[in-house]
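**Student:** no sequence for this one, just the structure:
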């Protein structure tokens, strides 16, 4: 697991919360260990963190691990770690973001000299990758106050909004033929919305006008209106419960969620992959990324004093107090 580019946002969601809310030392240690693992894969020649195998492949997703690295650097006062995260962000800013502010999914470097070996020359723009860029560069700005990262985040967000279909829910790839008829990716929608909320907070805190709250709410409303799964049904069953007395047991009515017939995620409409070389095309799925980032979006809206009740009511499900 230590070799995955998703390490930062596999560990930080639970570990940082455990430390900040409950002062859980295991959570703190887990983040520091994860950051150390990321640092072990940092190349000064390339200026990025990745898996330095035969090809040094850097995905736009890697931006989402930088928040973990910056956090660990701040807590441990490790300037080398901070500089590595900053350098990775600058390298990604230079090579993943195109002139029109669309993003390449991956760039492959030569680990010996840092030269580019291969990129996505066809101009394809994976919508989830674009969402990673919006959020990742906004988070990097929050840590560095380097205005170029904020401008890049905003430009990537503008591209995202400009290429949305009328439904306001992105296709899995903005450049796939028939944008608007391709499978959707609600994960991209929710992540991009979260990034836009970060941009809005930054802009308004500086006394500048912002259109990004409006954009984010439009996307969130569309996802809530069309892609919330039906609630899981609860079923009653009679099950045997062992007691402290050896050899004795009792029966008790149990309430359990019917996970076989019910949805396992909050949202549907996500696309794992749909490209022609994929061994298995997975579209209109429920994936945990959308659920997790929807919680971040909800918490952020609460922090901003915006009620999520009207948004959730669009799903047609009742909302308890």
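**Tutor:** Received, thanks. Computed from a predicted model, the values in this text were never measured in an experiment. Residues are numbered from 1 along each chain as shown.
**Student:** CA only for contacts and neighbour counts going forward, please
**Tutor:** Will do.
**Student:** Tell me where this protein has strands.
**Tutor:** Under the criterion DSSP state E, strands of the chain are mapped to 42-43, 48-49, 56-59, 106-109, 116-119, 234-242, 249-257.
**Student:** Mean neighbour count, those strands: which tops it?
**Tutor:** Mean neighbour count (mean count of other CA atoms under 10 Å) peaks for strand 48-49 among these, with a mean of 28.
**Student:** hmm, who's touching that strand?
**Tutor:** For strand 48-49, contacts defined as CA atoms under 8 Å, 6 or more residues apart in numbering pick out 38-39, 41-43, 58, 62, 84-85, 87-88, 91-92.
**Student:** separation between residue 301 and residue 157?
**Tutor:** 18 Å (CA to CA, to the nearest Å).
**Student:** Could you pull out the helices in this structure for me?
**Tutor:** With DSSP state H as the criterion, the chain has helices at 7-22, 25-40, 66-76, 79-95, 127-144, 147-162, 186-205, 212-226, 288-303, 309-312.
**Student:** What angle do helix 127-144 and the third one make with each other?
**Tutor:** The reference is to helix 66-76. 20 degrees (axes from the mean of the first three to the mean of the last three CA atoms, to 10 degrees).
**Student:** and of the helices of the chain, who's closest to residue 237?
**Tutor:** helix 288-303 (28.1 Å; CA to CA).
**Student:** Tell me which other helices or strands the closest one touches.
**Tutor:** helix 186-205 (3 or more CA pairs under 8 Å, 6 or more residues apart in numbering; DSSP states H and E).
**Student:** about what we covered before: would a markdown table of the helices of the chain with mean neighbour count be doable?
**Tutor:** Formatted as a markdown table, those follow (neighbours: other CA atoms under 10 Å):
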| stretch | mean neighbour count |
| --- | --- |
| helix 7-22 | 17 |
| helix 25-40 | 19 |
| helix 66-76 | 20 |
| helix 79-95 | 19 |
| helix 127-144 | 25 |
| helix 147-162 | 20 |
| helix 186-205 | 24 |
| helix 212-226 | 19 |
| helix 288-303 | 17 |
| helix 309-312 | 15 |
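**Student:** Any chance of a markdown table for those, columns distance to residue 268?
**Tutor:** As requested, those are exported to a markdown table (distance: least, CA to CA, whole Å):
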| stretch | distance to residue 268 |
| --- | --- |
| helix 7-22 | 21 |
| helix 25-40 | 30 |
| helix 66-76 | 27 |
| helix 79-95 | 30 |
| helix 127-144 | 15 |
| helix 147-162 | 20 |
| helix 186-205 | 7 |
| helix 212-226 | 9 |
| helix 288-303 | 9 |
| helix 309-312 | 15 |
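**Student:** and residue 168, which of these is closest to it?
**Tutor:** Nearest to residue 168, of all those, is helix 212-226, at 5.5 Å by CA to CA.
**Student:** Comparison target below:
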């Protein structure tokens, strides 16, 4: 029987996993958690007087000031989500207080249908809140958010539409795999199979059309309406239509690992293993685990790194390690994720306290082709770094 990772209430917390003996807490981990909690509260203090309408810290601008967004930005849920995760690891009630404040500022988004990333926005915030310090409304907020996400599903195409801009007829991006988690959760909580059916339809067709033979992913696949046939495959944030955009690979391995958790569909597990293999076989060097922003960037080794892709990958591998009977493979995933976390927790990537505008990690890339958020902190890098640290702690059984 396969050793499985059984997830807590929302499928976010690990209960049991790989057979890792209990160990003492390493110094690098303690430093990472302490620094993270400090930075998040430092940021909250810096932002205490900003208007509630534009208050979500996404990144920094060229002049070093905050890039702040409103609740409808796709990244709005990551800052409160990060504070929930840091609260879980530190027990600092100040983090929980700030996390709830920012989470509640997203309440109206439960009815927002203009963004496929409502899963990021609401499940990373309200989902963590419901798991750690629930309030009566939290569950219904997430169910309503799932309903809103379902409005973007086109039955004739069989996929959730990602964007409403550009020249594509019906664009679907690999990032959208991450938003399926909320739908799977909604089915489990309500008993309504609709949410699960939509999530699986999206995952199935994405697996069919988004990946090349080596399991590198196209960023954007557009479909004709109403036929549902592929009209184009390309990129928006990667180097080229044929390149392997680093964060896209991370979204893929995380997304299909998560889909396997809820469905036990072996096709999803096989996809996750294959994507993980590509990532691990194409790291910058033997002792370097932070990918360049695109695996095919023309100026490697001088291309910018993407800490966000590394953080997402680490979190995914820490779940994936429990979904195999092969002890060597399981251990390789654990070791690779651990090496990512150690490198991200080094001075090269982990900010000093009261620096980096309160963000935790340095050196991420948002969209290099648009010269947007290049070599800057990003709130989703921080979120998945913290999620990976928490998963690592639970697997190692220390603390």
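**Tutor:** Thanks, I have it. In this text, all values refer to a predicted model and were calculated from it rather than measured experimentally.
**Student:** TM-score of the superposed pair?
**Tutor:** The TM-score (TM-score structural alignment, normalised by the length of the first structure) is 0.81; 276 aligned residues with a CA RMSD of 1.9 Å.
**Student:** so which of the contacts of strand 48-49 of the first structure would you say is closest to residue 129 of the first structure?
**Tutor:** residue 62 (9.9 Å).
**Student:** Tell me how many other residues surround the closest one.
**Tutor:** Counted with other CA atoms under 10 Å, residues neighbouring residue 62 of the first structure total 25.
**Student:** Report the contact partners of the counterpart of it in the second structure.
**Tutor:** Using TM-score structural alignment, the equivalent of residue 62 of the first structure in the second structure is residue 176. Going by CA under 8 Å, 6+ apart, residue 176 of the second structure touches 116, 117, 160, 162.
**Student:** rerun at 10 Å
**Tutor:** By CA atoms under 10 Å, 6 or more residues apart in numbering, residue 176 of the second structure lies in contact with 116-120, 159-162, 202-203, 206, 251-252, 255.
**Student:** now do residue 8 of the first structure
**Tutor:** Contacts for residue 8 of the first structure (CA under 10 Å, 6+ apart) come out as 2, 31, 34-35, 37-38, 62-69.
**Student:** Quick check: the gap between it and residue 32 of the first structure.
**Tutor:** From residue 8 of the first structure to residue 32 of the first structure the distance is 10 Å (CA to CA).
**Student:** So for those two, which residues contact both of them?
**Tutor:** By CA under 10 Å, 6+ apart, residue 8 of the first structure and residue 32 have these common neighbours: 38, 68, 69.
**Student:** which among the residues you listed gets closest to residue 104 of the first structure?
**Tutor:** Distance to residue 104 of the first structure, by CA to CA, is smallest for residue 38 among these, at 21.8 Å.
**Student:** Just give me the match in the second structure for the closest one.
**Tutor:** Using TM-score structural alignment, residue 38 of the first structure sits opposite residue 149 in the second structure.
**Student:** hang on, isn't its match packed against residue 117?
**Tutor:** Yes: between residue 149 of the second structure and residue 117 there is a contact under CA atoms under 10 Å: 8.1 Å.
**Student:** Hmm, residue 104 and residue 130 of the second structure touching each other?
**Tutor:** No: judged on CA under 10 Å, residue 130 of the second structure makes no contact with residue 104 at a distance of 12.0 Å.
**Student:** what is in contact with these two at once?
**Tutor:** Joint contacts of residue 130 of the second structure and residue 104 (CA under 10 Å, 6+ apart) are residue 138.
**Student:** now the shared contacts of residue 8 and residue 32 of the first structure in a markdown table, with distance to residue 292 of the first structure?
**Tutor:** What follows is those, written out as a markdown table (distance: CA to CA, whole Å):
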| residue | distance to residue 292 of the first structure |
| --- | --- |
| 38 | 22 |
| 68 | 16 |
| 69 | 20 |
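**Student:** For the equivalent of residue 199 of the second structure over in the first structure, give its distance to residue 62 of the first structure.
**Tutor:** When the first structure is aligned by TM-score structural alignment, residue 199 of the second structure is paired with residue 85. As judged by CA to CA, residue 85 of the first structure and residue 62 of the first structure stand 10 Å apart.
**Student:** what's the answer for residue 79 of the first structure, then?
**Tutor:** Separation of residue 79 of the first structure from residue 62 of the first structure (CA to CA) stands at 20 Å.
**Student:** same deal with residue 84 of the first structure?
**Tutor:** 13 Å.
**Student:** ditto for residue 31 of the first structure
**Tutor:** According to CA to CA, residue 31 of the first structure stands 16 Å off from residue 62 of the first structure.
**Student:** for residue 172 of the first structure, same thing?
**Tutor:** Per CA to CA, residue 172 of the first structure is found 19 Å from residue 62 of the first structure.
**Student:** likewise residue 204 of the first structure?
**Tutor:** Plainly put, residue 204 of the first structure is 28 Å away from residue 62 of the first structure if you go by CA to CA.
**Student:** Check residue 266 of the first structure too.
**Tutor:** Separation of residue 266 of the first structure from residue 62 of the first structure (CA to CA) stands at 25 Å.
**Student:** and what of residue 105 of the first structure?
**Tutor:** Residue 105 of the first structure is 10 Å from residue 62 of the first structure, by CA to CA.
**Student:** Can you check which residues contact both of these two?
**Tutor:** Overlap of the contact sets of residue 105 of the first structure and residue 62 (by CA under 10 Å, 6+ apart) consists of 129, 132, 133.
**Student:** Translate the second one into the numbering of the second structure.
**Tutor:** With TM-score structural alignment defining the correspondence, residue 132 of the first structure maps onto residue 251 in the second structure.
**Student:** ok, and the closest non-adjacent residue to its match?
**Tutor:** Beyond its immediate neighbours in the sequence, the residue positioned closest to residue 251 of the second structure (CA to CA, 6 or more residues apart in numbering) is residue 175, lying 5.7 Å away.
**Student:** Give the burial count for the one you found, as a bare number.
**Tutor:** 20.
**Student:** so it makes contact with residue 247?
**Tutor:** Yes: counting by CA under 10 Å, residue 247 is a contact partner of residue 175 of the second structure at 8.5 Å.
**Student:** For the two, list the residues in contact with both.
**Tutor:** Taking CA under 10 Å, 6+ apart as the criterion, residue 175 of the second structure and residue 247 both touch residue 219.
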